[in-house]
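1. Output the structure for:
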Amino acid sequence: MQTAFIQGMGIGGSLIMAVGAQNAFVLKQGLKRSHSLPIAAICSFIDAIMITAGVAGLGHLIMAFPLIKDIASFGGALFLLIYGYGALKSSFSDNRMDSDGELAADSLKKAVLTTLAISLLNPHLYLDTVVLLGSISVQFEGAEKQWFGAGAVLASFVWFFSLSLGAKYLSPIFKKPKAWCYLDRFICVTMWSIAAALVYPYLA
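-> The predicted structure follows:
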């Protein structure tokens, strides 16, 4: 059981920590201290649900209906293009630091909806958690399979809350407007790159 739990943490953590739209968004909200804990909780709980579903065998259902992946790919690509454009536009603004506190008080709904969209419209979420982790979990049986899933779920919670809470230690760097500019442009490139990767298989 201990081996299965450790493997779940290691494999789950390696998939979750890869640079992506979700991590970039969590990092930025953590730096702004704008609803960072609710966002980390939402990301973690979504992962927990998907990992549990994958271990339970839902991955076979997704593979049997590729239309699910197609819809998520195009919907996710469109959202990431729009969000990336917003980040690029924001990179040319000079007053983000002064308005962060005010925005944090008024934009919880927007932050939650954006988190849900970035998470649920990304087909890699389903492929990594439901399909891939679900496929790996078949090597375990009974309680060991549950412990494998628990390890992957714990890795998700540890990562997202560490990323969200640890962002504050980078805040001195982001007192400079230029740092926010570079971060926004990095987020733009990340979002657009993922969007391109989502639609490329359909164009090739």
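2. only C-alpha atoms for contact and neighbour calcs from this point on.
-> Noted.
3. Give me the distance between the two termini of stretch 51-64.
-> In stretch 51-64, first residue to last residue: 18 Å (CA to CA, to the nearest Å).
4. who's in contact with that stretch?
-> Contact with stretch 51-64 is made by 68-69, 129-135, 137-138, 145-146, 149, 152-153, as judged by CA atoms under 8 Å, 6 or more residues apart in numbering.
5. for that stretch, which positions count as buried?
-> Going by neighbour count (16 or more other CA atoms under 10 Å), the buried part of stretch 51-64 is Ile51, Thr52, Ala53, Gly54, Val55, Ala56, Gly57, Leu58, Gly59, Ile62.
6. Before we compare anything, build this one as well:
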Amino acid sequence: MEPFFHGLLLALGLILPLGVQNVFIFNQGAIQPSFKKAWPAALTAAICDTALILLAVLGVSVIVMQYDWLRLAMLIIGVLFLTYMGFQTWFAKSNIQSDNQALQMTVRKQVVFTLSVSLLNPHAILDTIGVIGSVSLIYEGVNKVIFTLTCILVSWCWFHGLCVTGRMIRRLDTTGRFLDLLNKVSAIIIWITALYMGKAII
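-> This next block holds a predicted model:
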């Protein structure tokens, strides 16, 4: 049971801090008219985390991160995209009374943005490669499989749980003021992340 609890606590510790990915998934759960409409964001985030965790455990990602030009390209693309999405989020309007207004982000946009904050996010990559990948080295065979699957399970439960929580907040907030405020907070967090990534480029 050690690899299970180890994976559980480690994955929770890495995924709990407030960041662009978490805020975005929560936000989609809150502003979309149904869970089905917000599900693409949660599903994409979970799949991306699964891929990163598997790559980290298998050691493939360690090889990729040895190329400085690839890391630099990821950072530049990430900064530009996050800056753009920050403005999109800041000026987005939430109207609880109108499902048409709530459909601010299409499935395609949800997937693209989730991919960007998941795969172009240095924190996510470092968490999986530097932490989960490194820790997995202490396990072998079945224990490594249990550790890896536990980390993946935490990710899937967390992102879908965020989406459901967003839906609950939507029902409580009948005026839409909280969601408008959440958009502003989300935009600020996105811009801060973009600045932090930009600092890594210099």
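7. Would you pull the TM-score for this pair?
-> TM-score of the superposed chains, computed with TM-score structural alignment, normalised by the length of structure 2, equals 0.88; 199 aligned residues with a CA RMSD of 2.1 Å.
8. Now which of the contacts of stretch 51-64 of structure 1 would you call buried?
-> 69, 129-135, 137, 145-146, 149, 152-153.
9. Stretch 69-77 of structure 1 vs structure 2, average offset?
-> Stretch 69-77 of structure 1, aligned to structure 2 and superposed, deviates on average by 1.3 Å (mean CA distance after the TM-score superposition for structure 1).
10. residue range for that stretch in structure 2?
-> Matched against structure 2 by TM-score structural alignment, stretch 69-77 of structure 1 falls on residues 71-79.
11. list the buried ones in that stretch?
-> Met74, Leu75, Ile76, Gly78, Val79.
12. Check stretch 26-37 of structure 2 too.
-> By 16+ other CA under 10 Å, the buried positions in stretch 26-37 of structure 2 come out as Phe26, Asn27, Gln28, Gly29, Ala30, Ile31, Gln32, Pro33, Ser34, Phe35, Lys37.
13. Whatever helix or strand the fourth one lives in vs structure 1, average distance?
-> Remark: Gly29 of structure 2 resides in helix 20-31, with elements defined by DSSP states H and E. Mean deviation of helix 20-31 of structure 2 relative to structure 1 after superposition (mean CA distance after the TM-score superposition for structure 1): 0.8 Å.
14. So which residues make contact with that helix?
-> Against helix 20-31 of structure 2 from outside (CA under 8 Å, 6+ apart): 35, 38-39, 41-42, 45, 94, 96, 102-103, 114, 117-118, 159, 162-170, 179, 182-183, 186, 189-190, 193.
15. got the angle between the helix or strand that it is followed by and helix 20-31?
-> Going down the chain from helix 20-31 of structure 2, the next helix or strand is helix 35-58, by DSSP H and E. Between helix 35-58 of structure 2 and helix 20-31, the angle comes out at 160 degrees (axes from the mean of the first three to the mean of the last three CA atoms, to 10 degrees).
16. Just the ones of the contacts of helix 20-31 of structure 2 in helices?
-> The members of the contacts of helix 20-31 of structure 2 that map onto helices under DSSP state H are 35, 38-39, 41-42, 45, 102, 114, 117-118, 159, 162-170, 179, 182-183, 186, 189-190, 193.
17. From the chain's centroid, how far away is the helix or strand that Met9 of structure 1 is a member of?
-> Using DSSP H and E, Met9 of structure 1 sits within helix 2-16. Remark: helix 2-16 of structure 1 is offset 17 Å from the chain centroid, using CA atoms, centre = their mean, to the nearest Å.
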